[in-house]
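Student: Could you look at this predicted model? Sequence included:
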Amino acid sequence: MPQASAATFPDRHVDSYYAASANPAPERPPLHGEISADVCVIGGGFSGISSALHLAERGLRVVVLEATRIGFGASGRNGGQIVNSYSRDMDVIEAKYGQTTAQALGSMAFEGNRIIRSRIADYDIRCDLKEGNLFAACSDKQMQGLVEHKALWERYGHRQLELLDAQSYRREIGSERYVGALFDHSGGHLHPLNLVLGEAAAFESLGGVIHEHSPVVEIQHGDPVMVRTAQGQIRAERVIVAGNAYLNGLLPELEGKSMPCGTQVLATAPLDADTARELLPNDACVEDCNYLLDYYRLSADNRLIYGGGVTYGGHDPASIEAVIRPNLEKTFPQLKGVKVDYTWSGNFLLTLNRLPQFGRINHNVYYAQGYSGHGVTCTHLAGRLMAEALSGELERFDAFANLPHTPFPGGRLFRVPLTALGAWYYRMRDQLGW
């Protein structure tokens, strides 16, 4: 009977720009007493809410349990970029797992993007959707990688791509830091917390039920499954575990095969319109091609939202601004000394092979996690695949579930220092242009 370790959950979102600018949302009451459901979803982020919404559209009785508030974790704190594919791209999947697996995953690599856009349109979600994302090369070697990247994605049917050389990328990015870029015209960016809040409201409009402030303390396997909180329990035919980096020991059998990692983000004070246009003339979002990458975009009110840095194990640095500001000012020297209004961090879940973990425990407890930094789009794909799997359509879900996941070297004790050592090596490669 897996039981969560004792943990104290906050009662509100972290102090981020997203929380400060979130659309109004009701505070849902905690679970009290015993109820029943076709499906209990544990976790109120993108994975959980996407799954719940897809299932509600299929007519199932679904209850979501969230330990804090909807979108409290990475779903409400990330960079807000709609980036296609996975953290490991199709060439790596081909080489490691074969052409059949690569074709199966490749056929879904651009689907999460389309799901997000359909959700926004179908349910009229106000989340500041903007078009376009760029991958920026810091070296000639990275630029050659983008040439190959374009050819790879086009081989899998994605053709909305444009290579920009050292001169033409400047029409999109007002920085001299790069040697070129790849523009994905199908990408984009948005306010992630408002997206998940809108999807939660859509789920409730279909009869779905959400209980916030309801951390799960135990899953008792059986037919049905019993999901217990401190003040109540749900008797469910099936369960979806979607807590990602915030599971707190609920599925210990998976812990050695994943690791929480923190990423840091800041938001400047609003910039004047001329400065904003100078930085990002067409308002696309950007991520660079470094192993420990930087990513940035403009908010709806012209703040520069700039993120980067990784802390292994999920701990916050002493000063988020001290981590992020040097790279921000290296990218945009014209912003030296710019006022920063918000800093925050959030945990994502890293797997050793950088591919998401989908699977089943027994026959009726499903899980999806470990998006390794590509969660915005892949979580939305996961929700659709969960709904398919729970409806007996297993082929696409099992394409992910059949991927092998091995534990991090050194186990729980040494996974953090060994991974940090590997990251140091790749950071040196980035700096030396190897």
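Tutor: Structure's in. What do you need?
Student: drop to CA atoms for contacts and neighbour counts, all remaining ones
Tutor: Noted.
Student: Could you give the number of residues near the nearest residue to residue 329 once chain neighbours are set aside?
Tutor: Closest residue to residue 329 apart from its sequence neighbours, by CA to CA, 6 or more residues apart in numbering: residue 336 at 5.5 Å. For residue 336, the count of nearby residues is 12 (other CA atoms under 10 Å).
Student: alright, now check it against this:
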Amino acid sequence: MLQGEVETDVCVIGAGYTGLSSALFLLENGFRVTVLEAAKVGFGASGRNGGQIVNSYSRDIDVIERSVGPQQAQLLGQMAFEGGRIIRERVAKYQIQCDLKDGGVFAALNSKHMGHLESQKRLWERYGHTQLELLDERRIREVVACENYVGGLLDMSGGHIHPLNLALGEAAAVESLGGTIYEQSAAVRIERGANPVVHTAQGKVKAKFIIVAGNAYLGNLVPELAAKSMPCGTQVITTAPLGDELAETLLPQDFCVEDCNYLLDYYRLTSDKRLIFGGGVVYGARDPANIEAIIRPKMLKAFPQLKDVKIDYAWTGNFLLTLSRLPQVGRIGDNIYYSQGCSGHGVTYTHLAGKVLAEALRGQAERFDAFADLPHYPFPGGQLLRTPFAAMGAWYYGLRDKLGF
């Protein structure tokens, strides 16, 4: 816990992936860095997510192409596959033990989904991403024992990790380079100005720059950021250990899987042969009373053979949704930088964001500006109505998923 006064070059608010990635890139470039964390390293989405390395953004590059100019789209498209590479570089360089496995599958439930995956493959290949294989009905049965899929797309540069162990390994790397992380030290006020100061309950950090990386757990610390985003909850369950034989039957090549529905399901095996299965969205980030009751039926729809398997763990956590479903990146004044709103697509993006923010603080702003120039809008109705409006939209898309159109 921070007590007293500290001086640093950069104060990072939040010890999740965005904050830790930023801190690492800055430390590697000679900055003094202090990280403030309200709870523990990886407490938010970075430690609770499903652990899947998924490329691109929550809205794909074709959407970006239609809404921005060709130069900006080209830059964002080139960056869409960088986050996964950064994760692998970090794991190798700092010898992080996080059960890294290669290979992720997008699973199609109908011909419309399959058409989308064919288009996605062409789109990604246009940006130089070639580790892709379309899977027909026979091939997808070889990688996942689910009868519901008509095909899929395998991305060998996708994959999965133990998400909390990745965050803890990155935090250890930050400290090994001389960075300081203060846990249980929530930022309660930012004193803006030429030499900004971040106040905690029992201390303060004087800095040249601030990076705001709290995402869904930022609260109202920076009001202008809260107005354009909404915390949402997602739920995850984990089975008892399945044993090698059953686990290898379900996912013979140990790839992770997500389906192509708007409200998608996602799952993978752990190193001790449990199945982690996630899905569902709670708008406004309320914690459901019974997570297992929400997610177990989804799991059994995919794998009815698990009907007698016990659920050992269930949890929820928040991600930050934007109206455009694209991340919000920018600067407030001359020295407060931020990145937020991964919209459920954060494992790879946050690692890229850390590099882009660090570049901007070093005066290399072209890639930062490509994100910062994306248009963003407040939710209609403000904070009072953003939750029901988003829930209505999700109901509509959920109905489309069920009806297959």
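Tutor: That came in fine, so what should we check first? Just so it is clear, the model here is predicted, and its values are computed rather than measured.
Student: All the strands of the stretch 251-400 of the second structure, residue numbers only.
Tutor: 256-259, 265-269, 275-283, 311-321, 328-332, 336-340 (DSSP state E, counting those that start in this stretch).
Student: Of the ones you listed, which is nearest residue 58 of the second structure?
Tutor: strand 311-321 (9.8 Å; CA to CA).
Student: quick one, the helix ranked longest in the first structure and strand 304-312 angle?
Tutor: The longest helix of the first structure (DSSP state H) is helix 411-432. Orientation note: helix 411-432 of the first structure sits at an angle of 130 degrees relative to strand 304-312 (axes from the mean of the first three to the mean of the last three CA atoms, to 10 degrees).
Student: and helix 411-432 of the first structure, how far from the chain's centre?
Tutor: From the chain centre to the centre of helix 411-432 of the first structure is a distance of 21 Å (CA atoms, centre = their mean, to the nearest Å).
Student: okay, that helix sits on what stretch of the second structure?
Tutor: Against the second structure, the aligned range for helix 411-432 of the first structure is residues 382-403 (TM-score structural alignment).
Student: Could I get the buried residue list for the matching stretch?
Tutor: Buried residues in stretch 382-403 of the second structure, counted by 16 or more other CA atoms under 10 Å: 386, 387, 390, 394, 397, 398, 401.
Student: Distance of the fifth one relative to residue 272 of the second structure?
Tutor: This points to residue 397 of the second structure. Note on residue 397 of the second structure: its distance to residue 272 of the second structure, by CA to CA, to the nearest Å, is 35 Å.
Student: ok, now the first one?
Tutor: Shown here: residue 386 of the second structure relative to residue 272 of the second structure, a distance of 40 Å by CA to CA.
Student: With residue 361 of the second structure instead?
Tutor: Distance of residue 361 of the second structure to residue 272 of the second structure, given as CA to CA: 41 Å.
Student: cool, and residue 15 of the second structure?
Tutor: 27 Å.
Student: neighbour-wise, which of those two wins?
Tutor: Neighbour tally, residue 15 of the second structure and residue 272, criterion other CA under 10 Å: the higher count belongs to residue 15, 31 against 12.
Student: Please report the distance of that one from residue 70 of the second structure.
Tutor: Residue 15 of the second structure is 34 Å from residue 70 of the second structure, where distance means CA to CA.
Student: How about residue 231 of the second structure?
Tutor: Separation of residue 231 of the second structure from residue 70 of the second structure (CA to CA) stands at 31 Å.
Student: Which one of these two is surrounded by more residues?
Tutor: Neighbours were tallied for residue 231 of the second structure and for residue 70 using other CA under 10 Å; the higher tally belongs to residue 231 (24 against 12).
Student: Counterpart of the more buried one over in the first structure?
Tutor: With TM-score structural alignment as the criterion, residue 231 of the second structure matches residue 260.
Student: Who are the contact partners of that match?
Tutor: 245, 312, 313, 314, 347, 348, 349, 350 (CA atoms under 8 Å, 6 or more residues apart in numbering).
Student: is it true that it lies in a strand?
Tutor: Yes: under DSSP: H, G, I helix; E, B strand; the rest coil, residue 260 of the first structure falls within a strand.
Student: corresponding residue for residue 351 of the first structure in the second structure?
Tutor: By TM-score structural alignment, residue 351 of the first structure lines up with residue 322.
Student: Next up, the contacts around the residue nearest to its match when sequence neighbours are not counted.
Tutor: Spatial nearest neighbour of residue 322 of the second structure, chain neighbours left out: residue 229 (4.7 Å); criterion: CA to CA, 6+ apart. Residues near residue 229 of the second structure by CA under 8 Å, 6+ apart: 320, 321, 322, 323, 341, 378, 379.
Student: If any of these are buried, put those into a PyMOL selection.
Tutor: Command for PyMOL that selects the buried part of the contacts of residue 229 of the second structure, burial taken from 16+ other CA under 10 Å:
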select buried, resi 320+321+322+323+341+378+379
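Student: Turn the contacts of residue 229 of the second structure into TSV, columns for distance to residue 161 of the second structure.
Tutor: Converted to TSV, the contacts of residue 229 of the second structure look like this (distance: CA to CA, whole Å):
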residue	distance to residue 161 of the second structure
320	21
321	23
322	25
323	28
341	21
378	33
379	33
